[in-house]
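**Q** Curious how this folds, go ahead:
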Amino acid sequence: MTRAPADSTAEPYDFRAQRLFVDDALTEGAQVSLDRDRAHYVSDVIRLAVGGHLHLFNGRDGEWRAVREAGGRREVLLRCEALLRRQTPPPDLDYVFAPLKHARLDYMVQKAVEMGAGRLVPVMTRRTQATRVNTERMRANVIEAAEQCGILTPPDVLEPVTLPRWLADLPPERVLVFCDEAAPQADPLAPLRAAIAGPLAVLIGPEGGFADEERRLLATRPGAVVLSLGPRILRADTAAVAALALVEAARQAAP
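**A** Below you'll find the model as predicted:
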């Protein structure tokens, strides 16, 4: 038997349904006409017939069951029928990272979305390997991951900024969780439990780690939580999954 998520309405939730992110406002009876790329996806990739259903969300109005209505050969027109899940606030969690190249960056972005990041912030460090960041490609990966894993609000993707500039602009109430391969090995959940109640910024460094002056700069941040991710040196994309999993574990264990 299919069970609805905790924040759903009384409408049964179909976990097997295709989900599609749209920019249109979603209300009962609202009609959504898809652009060419999404019309191609619905018609030719998932082959949704007229009368078939899928789920729509836009990050503002919750998730809706929609039916495909009759239209032209190249037109896909959808109509919202029922609210399935009410909108909830996105996680107050910034995932901050030194950009990687190509496929590994795609993987990192997708996993950060799946692990509950509310905002993605690329920062340029002394040892950052990627000199150019394609934020439009990152946003496309964010949308795809959100569609696949049931997230209602796709995380925002910010434009790249230098590490010192980002740190200078970080609000004082946001706790910095700084993952450092040079940190002493200790229980990583203990310090996280103490910081988990408020807004967080989880920072993962570049391949090769942070430069000494960057470590000193980060260490001056009041209340910063320095974590070791274990005895092995992790690739940056692996470290992202490990760090965000620890944050989720700490939140689940919080009273």
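**Q** can we go C-alpha only for contacts and neighbour counts from here?
**A** Fine.
**Q** Ignoring the adjacent residues along the chain, who's closest to Lys101?
**A** The shortest distance from Lys101 to any non-neighbouring residue, by Cα to Cα, 6 or more residues apart in numbering, is to Ala130 (5.6 Å).
**Q** Do I have it right that that neighbour meets Arg104?
**A** No - in this structure, Ala130 is not within contact of Arg104 by Cα atoms under 8 Å, at 11.1 Å.
**Q** quick revisit: quick check, the residue nearest to Lys101 in a strand?
**A** No - under DSSP: H, G, I helix; E, B strand; the rest coil, Ala130 sits outside any strand and is assigned coil.
**Q** Buried residues of stretch 209-217, list them for me.
**A** 209-210 (16 or more other Cα atoms under 10 Å).
**Q** let me redo that: stretch 224-233
**A** Per 16+ other Cα under 10 Å, stretch 224-233 contains these buried residues: 224-230, 233.
**Q** which of those sit farthest apart?
**A** Longest distance between any two of the buried residues of stretch 224-233 is 21.4 Å, between Ala224 and Ile233; criterion Cα to Cα.
**Q** how about Leu93, what does it touch?
**A** With contacts defined as Cα atoms under 8 Å, 6 or more residues apart in numbering, Leu93 is in contact with 116-119, 199-202.
**Q** Which one (most neighbours) among those?
**A** Within those, neighbour counts (other Cα atoms under 10 Å) peak at Ala117, which reaches 24 neighbours.
**Q** ok, and the closest non-adjacent residue to it?
**A** Using Cα to Cα, 6+ apart, the nearest residue to Ala117 is Leu93, at 5.3 Å.
**Q** Can you tell me how far the one you found is from Arg174?
**A** 9 Å (Cα to Cα, to the nearest Å).
**Q** Common neighbours of the two, please.
**A** In contact with both Leu93 and Arg174: 199-201, using Cα under 8 Å, 6+ apart.
**Q** how about those residues in TSV, adding secondary structure and distance to Arg165?
**A** Output for these, formatted as TSV (DSSP: H, G, I helix; E, B strand; the rest coil; distance: Cα to Cα, whole Å):
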residue	secondary structure	distance to Arg165
Pro199	coil	19
Leu200	strand	18
Ala201	strand	15
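**Q** Redo those residues as TSV? Include distance to Gln252.
**A** Below are the shared contacts of Leu93 and Arg174 laid out as TSV (distance: Cα to Cα, whole Å):
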residue	distance to Gln252
Pro199	15
Leu200	15
Ala201	18
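**Q** Let's compare: structure for the following, please.
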Amino acid sequence: MPATPAWPPKSAPRLFVPPVLGPGAQRQIEGNQAHYLARVMRVAPGDTVILCDDATGEWAARVAEVGKRVVVLEVAEQLRAREAVPDLWLCPALIRKDRFDLVLEKATELGAARIQPVITRRCVADKLNLERARTITIEAAEQCARTALPDLAEPARLESLIGNWPGDRILFFADEAGGAPAAEAFAAARGPAAILTGPEGGFDETERARIRALAAARPVSLGPRILRAETAAIAALALWMGSAGDW
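**A** Now for the predicted structure:
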């Protein structure tokens, strides 16, 4: 006797949708998401789609109707509650758009609770399209089966960020001038934390002195090699998750 197929299938498409979901709810999917379901994934009535609402968690839904511009879904049952992620902020300096896109994507996959872009004196970029950036984080969350989207903040100037830093949150400062080995510092830390990484040209001396003067700052080293800005952000986040996060 053949085994009963698992439901919902693991290969089902996954989407984030507003607002809050519940059993029996119906959702009309439009725009790019409808195109993805109908034209890319070629869903048909009866197929399964996994929905997340960034509030209650993950739900299985069945396709009720597929139109030219709209796909109608009926929510069937909850699969997982919204996950709890470690209280870690990633504060990467803005860099070139394509490279910062990578930081947004990987920070989401690795489990950052908040992404706080930072503008420093040597940044080659000083603006961020938040709508586009949010789309990148949503698509990354869909791909990696994350049920909680990272909080994405507007870029803040370094002076403002430091001046308003919450005293109960450790700020690990990836300082190219050196500091405690990052793995040791991360493993020993307790409570809310954040990681600050610099732009392509690094922090200047005035910025470095201002950061080090912050009581909550902990300068750390990411090793003997000079890392690209995006590599430093991703490597530091991965190391923290492996030492003190949810890995």
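**Q** Which position in structure 2 pairs with the residue nearest to Ala117 of structure 1?
**A** Matched to structure 2 by TM-score structural alignment, Leu93 of structure 1 sits across from Leu88.
**Q** ok, now Ala240 of structure 1?
**A** Aligned partner of Ala240 of structure 1 by TM-score structural alignment: Ala233.
**Q** That match: neighbouring residues, count only.
**A** By other Cα under 10 Å, neighbour count at Ala233 of structure 2 equals 27.
**Q** Kindly report the same for Ala103 of structure 1.
**A** 9.
**Q** State whether it is indeed within a helix.
**A** Yes - looking at Ala103 of structure 1 with three-state DSSP, it is inside a helix.
**Q** What is the equivalent residue in structure 2 for it?
**A** Checking TM-score structural alignment: Ala103 of structure 1 goes with Asp98.
**Q** In contact with that match, which residues?
**A** By Cα under 8 Å, 6+ apart, the contact list for Asp98 of structure 2 is empty.
**Q** Roughly how far does it sit from Ala189 of structure 2?
**A** In terms of Cα to Cα, Asp98 of structure 2 sits 32 Å off from Ala189 of structure 2.
**Q** name the element the residue nearest the centre of structure 2 belongs to?
**A** By Cα atoms, centre = their mean, structure 2 has its centre lying nearest to Thr108, at 2.2 Å. Using DSSP states H and E, Thr108 of structure 2 sits in helix 97-110.
**Q** by contact count, what packs against the next helix-or-strand element following that helix?
**A** With elements assigned by DSSP H and E, the helix or strand that comes after helix 97-110 of structure 2 is strand 114-115. Judged by 3 or more Cα pairs under 8 Å, 6 or more residues apart in numbering; DSSP states H and E, the packing partners of strand 114-115 of structure 2 are strand 88-92, strand 151-152.
**Q** what do you get if the cut-off is 10 Å, keeping everything else the same?
**A** Applying 3 or more Cα pairs under 10 Å, 6 or more residues apart in numbering; DSSP states H and E, one finds that strand 114-115 of structure 2 contacts strand 88-92, helix 97-110, strand 151-152, strand 193-197.
**Q** Tell me which residues touch Thr135 of structure 1, please.
**A** Counting by Cα atoms under 10 Å, 6 or more residues apart in numbering, Thr135 of structure 1 touches 122, 141, 157-160.
**Q** What lines up with it in structure 2?
**A** Looking across to structure 2 (by TM-score structural alignment), Thr135 of structure 1 lines up with Leu130.
**Q** for His55 of structure 1, same thing?
**A** Under TM-score structural alignment, His55 of structure 1 pairs with Ile50 in structure 2.
**Q** if I look at its match, how far off is Leu37 of structure 2?
**A** For Ile50 of structure 2 relative to Leu37 of structure 2 (Cα to Cα), the value is 11 Å.
**Q** what do those two both touch?
**A** Contacts common to Ile50 of structure 2 and Leu37, judged by Cα under 10 Å, 6+ apart, are 13-15.
**Q** Going by secondary structure, Arg80 of structure 2 is in what exactly?
**A** Judged by DSSP H and E, Arg80 of structure 2 forms part of strand 71-81.
**Q** which residue packs closest to Arg235 of structure 1, ignoring adjacent ones?
**A** Per Cα to Cα, 6+ apart, closest to Arg235 of structure 1 is Glu207, 6.8 Å.
**Q** hmm, back to that, just the shared contacts of Ile50 and Leu37 of structure 2 now: which is nearest Gly46 of structure 2?
**A** Taking the shared contacts of Ile50 and Leu37 of structure 2 together and measuring to Gly46 of structure 2 by Cα to Cα, the closest member is Pro13, at 13.2 Å.
**Q** picking that back up, identify the residues contacting the residue nearest to Lys101 of structure 1.
**A** 98-102, 105, 124, 206.
**Q** between these, which has the most around it?
**A** Neighbour counts for the contacts of Ala130 of structure 1, by other Cα under 10 Å, peak at Pro99, which reaches 29 neighbours.
**Q** Okay, the residue mapped onto Val226 of structure 1 from structure 2 and Leu171 of structure 2: tell me how far apart.
**A** Aligning on TM-score structural alignment places Val226 of structure 1 opposite Pro219 in structure 2. Distance from Pro219 of structure 2 to Leu171 of structure 2, counting by Cα to Cα: 8 Å.
**Q** Need the residues touching each of those two.
**A** Counting by Cα under 10 Å, 6+ apart, the residues touching both Pro219 of structure 2 and Leu171 are 195-196, 211-212.
**Q** any chance of those residues in a markdown table, with distance to Asn32 of structure 2 too?
**A** Putting the shared contacts of Pro219 and Leu171 of structure 2 into a markdown table (distance: Cα to Cα, whole Å) gives the following:
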| residue | distance to Asn32 of structure 2 |
| --- | --- |
| Ile195 | 34 |
| Leu196 | 34 |
| Ile211 | 42 |
| Arg212 | 45 |
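**Q** Buried subset of those residues as a ChimeraX selection?
**A** A single ChimeraX command is used to select the members of these judged buried by 16+ other Cα under 10 Å:
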select :195,196,211
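**Q** buried ones in the longest helix that structure 1 contains?
**A** Looking across structure 1 with DSSP state H, the single longest helix is helix 236-253. Of the residues in helix 236-253 of structure 1, 236-237, 239-240, 243-244, 246-247, 250-251 count as buried by neighbour count, 16+ other Cα under 10 Å.
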